[in-house]
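>>> Please find the sequence and the predicted model below.
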Amino acid sequence: MSDGGAVTADMPLAQGGHDGQGHDGHGHGKSRLTTLALGAVGVVYGDIGTSPLYSMKEIFVGHHPLAVDPLHIYGVLSLIFWSLIVIVTLKYVLLILRADNKGEGGSLALLALIQRRTGGGRWSAGLVMLGVLATALFFGDCMITPAISVLSAIEGLTIVEPSFTPFVLPISVAILIGLFILQSRGTALIGQFFGPIMLTYFIAIGVLGVMSIIANPEVLIALNPIWAVRFFAHDHVLAFLALGSVVLAVTGAEALYADMGHFGRRPIQAAWLYLVFPMLMLNYLGQGALLLRQPGAAENPFFLMAPDAWRLPLVILATLATVIASQAVITGAFSVVQQAVQLGLMPRVRIEHTSASAAGQIYVPSVNWALMVMVILLVLMFGQSSNLAAAYGIAVTGTMFISTCMLAVLVFRVWNWPKLLGGLFILLFLAVDGVYFASNLTKVPDGGWFPLLVGLFAFTMLTTWARGRQLMIARMKEAAMPVKVFVKSAVNSAVRVSGTAVFMTSASDGVPHALLHNLKHNKVLHERVLLLTVKIEDVPYVDQKVRTSSLEDLGQGFYRLILRYGFMQDPDVPAALAATTECGPQFKMMDTSFFLSRQTLLSSERPGMAIWREKLFSWMLRNAESAMEFFRLPTNRVVELGSQVEI
């Protein structure tokens, strides 16, 4: 899953006026659609495309092994086929991809879209919790995907030569470390190879599947859903447990929606319907045909399906594919963190841009190194892809279930579908997602605890920050003085000095604490005083024309300005001020001082949060990136003034 997506060098994102229409393929011709579809193959489908490496193996020899006989082979293949139809094709490709927030997708974008279109209401608090929970689960998925993908590919070496077994872990760790080290350089160079490599990979696995199917064409009868029914009728308990492994075939479905802003709806749909889905099913059917001939091949049917001479090249190709899948997940994590920061769910973190042309190509050092440590620990702790498969699935199915709940609100409150039609679709998705999630819960003792633990930790951090920030702003507003009263009294009691003072404040009314402290201690006011608030809207992009539209002249050289940005944009205060001409002379950075307020939190007996959460919020506040760097303020023009706040 790649909630937030990866951006490669040939995918520039337009700043402002981003309505998503340019990415749909209309007006660009078939060549434009083909190019974007190839890009989608390279990034969007890396995760789900590498699922055949471990899915069938885990189903038949994993923690709940099945007998390798025709009934179970046909039943499993039928479940995989209809899961890909219902979950991926129907739910994501045909329905959820229609829910674009000004061209962007993903859990947070969907949350912002629903809130904007419905105006919040009684659903608001619950929806926010669902969006935050989906984001929290996503971080667990981000750690497991690179580990299981690379490990399963390198395990193919043991099929080529069994004596390679001791080298599987060291090679996997080395590849993963190298991948994370390269993140700071961006994906501009390697990104252009993603599409061609993944196209080659999909064609290769499809060809291998066809070769195997030709030897046992009767495997095609597995497409009949009656085999899934017979599988459950034969042993419903074992079939239910097997769903926990079958779901591995659909991991990565969320990436279709999350990466919509980078490629558009039509290219993603075309890539799935005309290439990815057919090639995946041919490969799964080919693995099934192999198992009909050689039940012992269940130990690793993906690589054993290839002729001996093809296995080493296949290992190399599969390794490249898993590295690309991991790259997409990692950069997706960067994108989600950026969105969460902008939407006020996380403290400010250092975000670096690795491309001058691709606005979404970013690097978040703290997230990168934290992910690397956790991924390496996972590989060393679990040792084999089969063990990791037990940890995989809970985060994915949990996110899928949450996305269905959010889709229900979208269908009935935003799209206004007829209740009967909408109800049938939502009940189908809830039933399928619910059964898969319930089956994965049985894997908690075997490793499923890990993504739940990561999700709980992330959820606690996200909600603590959001709640603490809300309380802190509320307490500061209580002590705020009305601006007009302050202006009248301050002008007569302070000395005016030349230049411009910009006071950054999170509140769009009242007097900033930094201004009060500056007047109290220095007893001076600049000729021009600007009270500046940066507001992140619930749309991905805000056009330059409306960025500085909220300007108020308070008189006596005082102004209040609200800068508006989308949650996919980076605030650049000096650049925005340079474009502002409606509040006196043009801003010159050498004549402008920026005043920031740094709060020190004090615990109080007032109702708010538990003491441990207050301490956690205080720690997060202290370690957040400086507003100076976040808003790109000139380092030699910033003054920080401290204040104490009780929450």
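Perfect, thanks for sending it. The structure displayed is predicted, hence computed values, not measured ones. Numbering: from 1, shown residues only.
>>> all contacts plus neighbour counts: C-alpha atoms, from now on.
Fine.
>>> can you give me the helices for the stretch 151-300 of the chain?
Read by DSSP state H, counting those that start in this stretch, the stretch 151-300 of the chain holds these helices, from start to end of the chain: 157-160, 168-181, 188-215, 226-234, 236-246, 254-258, 260-263, 265-271, 277-293.
>>> R98: which of those helices is closest?
Taking CA to CA as the criterion, helix 265-271 is the member of those that comes nearest to R98, at 7.5 Å.
>>> mind checking how far the closest one is from the chain centre?
For helix 265-271, the gap between its own C-alpha mean and the chain's C-alpha mean amounts to 19 Å (CA atoms, centre = their mean, to the nearest Å).
>>> ditto for stretch 129-138
10 Å.
>>> Buried residues, that stretch. List them.
Neighbour-count burial for stretch 129-138, with 16 or more other CA atoms under 10 Å as criterion, is recorded at L130, G131, V132, L133, A134, T135, A136, L137, F138.
>>> Throw these into CSV and include secondary structure, thanks.
Rendered in CSV, the data for the buried residues of stretch 129-138 read as follows (DSSP: H, G, I helix; E, B strand; the rest coil):
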residue, secondary structure
L130, helix
G131, helix
V132, helix
L133, helix
A134, helix
T135, helix
A136, helix
L137, helix
F138, helix
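>>> for these, which one is nearest T500?
Checking the buried residues of stretch 129-138 one by one against T500 (CA to CA), the nearest turns out to be V132, at 39.7 Å.
>>> got JSON lines for the helices of the stretch 151-300 of the chain, with distance to A325 too?
Converted to JSON lines, the helices of the stretch 151-300 of the chain look like this (distance: least, CA to CA, whole Å):
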{"stretch": "helix 157-160", "distance to A325": "19"}
{"stretch": "helix 168-181", "distance to A325": "11"}
{"stretch": "helix 188-215", "distance to A325": "9"}
{"stretch": "helix 226-234", "distance to A325": "30"}
{"stretch": "helix 236-246", "distance to A325": "19"}
{"stretch": "helix 254-258", "distance to A325": "11"}
{"stretch": "helix 260-263", "distance to A325": "16"}
{"stretch": "helix 265-271", "distance to A325": "16"}
{"stretch": "helix 277-293", "distance to A325": "15"}
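>>> The structure to be compared is supplied as follows:
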Amino acid sequence: MSNDQPQNRQRLLALCFGALGVVYGDIGTSPLYAFREAFGQHGVAVGRENVLGVLSLIFWSLIMVVSVKYATFILRADNKGEGGIMALMALAQRGVNSSRTRWILMVIGLFGAALFFGDGVVTPAISVLSAVEGIEVLAPALHRYVVPATVLILLGLFAIQKHGTSRVGPLFAPITLIWFLTLGTLGVVGIAQEPQVLSALSPHHAVVFFAHNGKFAIFAMGAVVLAITGAEALYTDMGHFGRKPIRRVWFFLVLPCLTLNYLGQGALVLADPTKASNPFYLLVPAPLLIPMIVLATLATIVASQAVISGAFSMARQAMQLGYLPRLKVLHTSRETIGQIYLPWVNRVLLVLTIAAVLGFRSSENLVAAYGLAVVGTMFMNTLLVVVVARRVWRWSRLATTLAGILFVGIDLVLLIAVADKIEYGGWFPLALGVGVFTIMATWRRGRQLVLAAIRQTGIALQPFLASIALHPPLRVHGTAIFLTANLDGVPNALLHNLKHNKVLHERNVVLTVEIRDEPVVDDDQRVEVKRLNEDFELVTLRFGFAEDPDVPAELARIPLCGAPLDMMDTTFFLSRESIVATDRPGMVAWRDRLFVLMQRNALPATAFFRIPGNRLIELGTQVEI
């Protein structure tokens, strides 16, 4: 027992250190721009009560949204240890039986995931831009180099994605640790000059701020939203580190350092209101400005890397759950299964991020686009976790209602605060979210229509086997595995093989692969085998949405028709559907065409399931939707 305790503490410390580098990069770079924007072009006037009021709102937003809502409440909603809105959606759907309610939860989850992708575009753009803009404080004449330098840094950032984070990952936590300690130290220096700023910790100043500014106070909250961007990472990355390390790092390091830095910036502005233009960098002593710009740039690269990796993980979960077409997934680490690279997603993020930088050209312009995606994702998380509290955790109706009113109320205030930013840039992540949502919803509906069409034109399996027994075809040596999504019908590949080759193998397996709404499937539920007769079996393989399906490896663990799998004596048969868009009811014409385009560019199921190409025969079939 005495030996286990030091090992457990050491492991917990290692997880805390890793969580620091991955989870808190985004919210840790918010001091670069959040407080400044409260007094920017669309903010409030610089004055003592406004400064203290904004600081109070920032502090209590960190407490209520991050500490209470995410660190305490939402982190409980783990799907077998996994977090993120796709895992939360699957968990919420598991708790309800109504198909209509499940559909509503799906829409909420998909739109939240779509906004997350929008966040994955805006976060690298605004983070790197805000860091590089520090050179304007150093020398205003360097302003024209801000955008080109930002583009070059982003090109390098996306270029290294194919090498994975395993090489640079060990640097993330030390950089982030130095960053937070620097934030706290700068904050203490600023507070020492104006100790009265500590009174901002009282919620009284937030109330006074609303009383003095009226409806403009709500819109000033848009800047406060920027202080909590990245809070969703606490839940998204829970599967990598666990809730205990994430909570400890937040309460013992990140929250204190962020609070000190915001107070330090506020103290600076109280002493000299003209420094509200860029209080973060103006808080830095002049001799340390260049090292601080370098450190801030490194910190924003870490923050951007975490968001990009999160987008990769989200895309893989969406693929596994059937909301995106199959894409190429490369593993960049032999030790860590979660480190993956999706080339297509990386290219799309790169193009859109560069477009955001070139289009908005400054972090001040881009902040309007930033808040909407973040708050939208938070709102969807709240709706789903309230369902989980009631249906899965079995909370009482009163407790669920109270929690829902509290958190939904906070999110609605934040949504109203960023609503006026739509015309100034909030339309950008919203448009991205609508686009991604349309793609996911179209793919899901299209696959349903394809499966329905296959079932409608298919032949029942049991009568087919009976007819074969009466009129047996020529049998050949070996094992044939027919992949299908419908275990009740005869696979088209089997029909075509009999029709054209006039033969049947001595052992035949009808195989389907299911992706469950849980991250990892237990071993005792992995495989289900049903014997139809001496030479025909139905096999179902089940995988979780966080797993990589390896069909040959799983089949090698079980006997097929009484014999172990011999890959050199086995042939996989797959029916490749050629989708034809028609005027049948189902989807509008443009969605039919979009689905056909995605289907043609999707990764073949055989590659996705790791079926060797030299053991594969594909037979085409046409499906009308």
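Looks like it arrived, so ask away. Since the structure is predicted, the reported quantities are computational estimates derived from the model, not experimental observations.
>>> quick one: TM-score?
Between these two chains, after superposing, the TM-score reads 0.97 (TM-score structural alignment, normalised by the length of the second structure); 621 aligned residues with a CA RMSD of 1.5 Å.
>>> Out of the helices of the stretch 151-300 of the first structure, flag the one nearest F631 of the first structure.
Between F631 of the first structure and the helices of the stretch 151-300 of the first structure, the shortest separation by CA to CA is 24.3 Å, and it involves helix 260-263.
>>> Which part of the second structure matches the closest one?
Correspondence between helix 260-263 of the first structure and the second structure is established over residues 238-241, with TM-score structural alignment as the criterion.
>>> Kindly reformat the helices of the stretch 151-300 of the first structure as a markdown table and extend each row with distance to Y541 of the first structure and mean neighbour count.
Formatted as a markdown table, those follow (distance: least, CA to CA, whole Å; neighbours: other CA atoms under 10 Å):
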| stretch | distance to Y541 of the first structure | mean neighbour count |
| --- | --- | --- |
| helix 157-160 | 46 | 18 |
| helix 168-181 | 29 | 17 |
| helix 188-215 | 23 | 19 |
| helix 226-234 | 45 | 17 |
| helix 236-246 | 38 | 21 |
| helix 254-258 | 16 | 29 |
| helix 260-263 | 11 | 28 |
| helix 265-271 | 18 | 23 |
| helix 277-293 | 32 | 24 |
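>>> Nearest to L90 of the first structure, out of the ones you listed?
Closest to L90 of the first structure of the helices of the stretch 151-300 of the first structure is helix 265-271 (CA to CA; 10.9 Å).
>>> average gap between that closest one and the second structure?
When the second structure is superposed, helix 265-271 of the first structure averages 0.3 Å from its matched positions, counting by mean CA distance after the TM-score superposition for the first structure.
>>> As a check, name the ranges of all strands in the stretch 501-647 of the first structure.
If you assign secondary structure with DSSP state E, counting those that start in this stretch, the strands in the stretch 501-647 of the first structure sit at 524-536, 550-555, 558-565, 592-602, 638-646.
>>> what comes into contact with the first one?
It stands for strand 524-536 of the first structure. With CA atoms under 8 Å, 6 or more residues apart in numbering as the test, strand 524-536 of the first structure has contacts from 342-343, 491, 494-508, 512, 518-519, 557-567, 571.
>>> buried set for that strand?
By neighbour count, and taking 16+ other CA under 10 Å as the criterion, the buried residues in strand 524-536 of the first structure are V524, L525, H526, R528, V529, L530, L531, L532, T533, V534, K535, I536.
>>> Could you report the distance from M346 of the first structure to I402 of the first structure?
Distance check for M346 of the first structure against I402 of the first structure: by CA to CA, to the nearest Å, it reads 20 Å.
>>> Mind checking the helices of the stretch 151-300 of the first structure for the one nearest to N368 of the first structure?
Taking CA to CA, helix 168-181 is the member of the helices of the stretch 151-300 of the first structure nearest to N368 of the first structure, at 6.6 Å.
>>> Where in the second structure does the closest one fall?
With the alignment judged by TM-score structural alignment, the segment of the second structure matched to helix 168-181 of the first structure spans residues 146-159.
>>> Could you check which helix or strand contains the residue lying farthest from the centre of the first structure?
Distance from the centre of the first structure peaks at N492, with 52.5 Å (CA atoms, centre = their mean). Taking DSSP states H and E as the criterion, N492 of the first structure maps to helix 483-493.
>>> and H513 of the first structure, what does it touch?
The neighbourhood of H513 of the first structure, defined by CA under 8 Å, 6+ apart, consists of A480, S597, S643.
>>> at 10 Å what do you get?
Neighbouring residues of H513 of the first structure by CA atoms under 10 Å, 6 or more residues apart in numbering: 476-477, 479-481, 503-505, 519, 595-599, 641-644.
>>> again with K162 of the second structure
Residues touching K162 of the second structure, when contacts are defined by CA under 10 Å, 6+ apart, comprise L330, H331, T332, I340, Y341, L342, P343, N346.
>>> mind checking how far it is from L330 of the second structure?
Going from K162 of the second structure to L330 of the second structure by CA to CA gives 8 Å.
>>> Overlap in contacts, those two.
Common neighbours of K162 of the second structure and L330 are listed as I340, Y341, L342, P343 (criterion: CA under 10 Å, 6+ apart).
>>> Spatially nearest residue to whichever residue in the first structure pairs up with the first one (excluding sequence neighbours)?
The one in question is I340 of the second structure. With TM-score structural alignment as the criterion, the equivalent of I340 of the second structure in the first structure is I362. Taking CA to CA, 6 or more residues apart in numbering, and ignoring the residues beside it in sequence, I362 of the first structure has H353 as its nearest neighbour in space, at 4.5 Å.
>>> Tell me the spacing between the alignment partner in the first structure of D522 of the second structure and K102 of the first structure.
Per TM-score structural alignment, the equivalent position to D522 of the second structure in the first structure is D543. D543 of the first structure sits 12 Å away from K102 of the first structure, taking CA to CA as the criterion.
>>> what about these two, which has more around it?
Residue environment comparison for D543 of the first structure versus K102 gives the larger neighbour count to K102, 18 against 14, counting by other CA atoms under 10 Å.
>>> so where do the helices sit in the stretch 1-150 of the first structure?
29-43, 46-49, 55-61, 70-83, 107-118, 124-154.
>>> quick one on the thing from earlier: nearest to S107 of the first structure, of the strands of the stretch 501-647 of the first structure?
strand 524-536 (17.0 Å).
>>> Please tell me how far the closest one is from the chain's geometric centre.
Its chain's C-alpha centre lies 35 Å from the corresponding centre of strand 524-536 of the first structure when counted by CA atoms, centre = their mean.
>>> counterpart of T89 of the first structure in the second structure?
Using TM-score structural alignment, T89 of the first structure sits opposite S67 in the second structure.
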